[in-house]
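Engineer: Structure, please.
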Amino acid sequence: MADITDIKAIIYTEKTLGLQEEGVIVVQTTPRMTKNGLKEVFKEYFGIKPLKVNSMRVNGKVKRFKGVEGKRADSKKFYVKLPEDAKIESLAV
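Structural biologist: Coordinates of the predicted model:
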């Protein structure tokens, strides 16, 4: 079952701010989140039914710090298309 705690962050970059003007929000989540689960979260917590959801899996990079090798966590990115009249005040920049 998907939950709001599976959402890690809303991504704010030059590209995503341009997409927000078109009504698309980019969300970073845990790898176990699904498209249907994300739709449920948006319906339940924000009261908005997304028009379209695209997903992308992001594998964690292998990094080295002081000779010790480590790996960043895997995640998923979702591009969520919202209806034109929908606004989420907590996500406004």
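Engineer: Please make it C-alpha for all contacts and neighbour counts, starting now.
Structural biologist: Noted.
Engineer: how about the strands of the protein, start to end?
Structural biologist: Shown for the chain, the strands assigned by DSSP state E span residues 7-10, 24-29, 52-58, 62-65, 68-71, 75-81.
Engineer: okay, those strands in CSV with distance to residue 93 and mean neighbour count next?
Structural biologist: Formatted as CSV, those follow (distance: least, Cα to Cα, whole Å; neighbours: other Cα atoms under 10 Å):
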stretch, distance to residue 93, mean neighbour count
strand 7-10, 11, 15
strand 24-29, 12, 21
strand 52-58, 22, 14
strand 62-65, 31, 10
strand 68-71, 31, 10
strand 75-81, 17, 20
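Engineer: Please provide the structure for the following sequence as well, for comparison with the first:
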Amino acid sequence: MRAGLIKMVTIKDFKTIIKPIITEKSSMGSEYNQVTFQVQKTSSKKEIKLAIENIFKVKVKKVNTSIVKGKLKSFRGSLGKRSDYKKAFVTLEDGQTIDINAGV
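Structural biologist: Just a heads-up that it's a prediction; the model follows:
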């Protein structure tokens, strides 16, 4: 991408990022300029970085990912398993912020 070139937000960007994860542990990451998102299991770190930069118009420093295994839960006497999902820890450049609570 050349300097000054504005990249349009695509549908793929919105499909890559499922939702922000708002927990006590993820909110402690804001001290280190980190934001946590649930993303598609098939998304790569480069795809996640481009999606965050296009949607929120911020510069991403790095992306760390992990697969969270679903828990076993019982429902009306039968055992079931929650789905596995991928979690992305996005570190932003200094001076960049994302307001997760903006539309709430």
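Engineer: one step back: nearest approach to residue 41 of the first structure belongs to which of the strands of the first structure?
Structural biologist: Minimum separation from residue 41 of the first structure across the strands of the first structure (Cα to Cα) falls at strand 7-10, 9.2 Å.
Engineer: residues in the second structure matched by that closest one, start to end?
Structural biologist: On the second structure, the counterpart of strand 7-10 of the first structure by TM-score structural alignment is residues 17-20.
Engineer: What's the average distance for the matching stretch when superposed on the first structure?
Structural biologist: Its aligned residues in the first structure lie a mean 2.0 Å from stretch 17-20 of the second structure after superposition (mean Cα distance after the TM-score superposition for the first structure).
Engineer: how far is that stretch from where the chain is centred?
Structural biologist: Relative to the centre of its chain, stretch 17-20 of the second structure is centred 5 Å away, using Cα atoms, centre = their mean, to the nearest Å.
Engineer: Show me the contact partners of that stretch.
Structural biologist: The contact list for stretch 17-20 of the second structure (Cα atoms under 8 Å, 6 or more residues apart in numbering) reads 35-40, 48, 51-52, 100.
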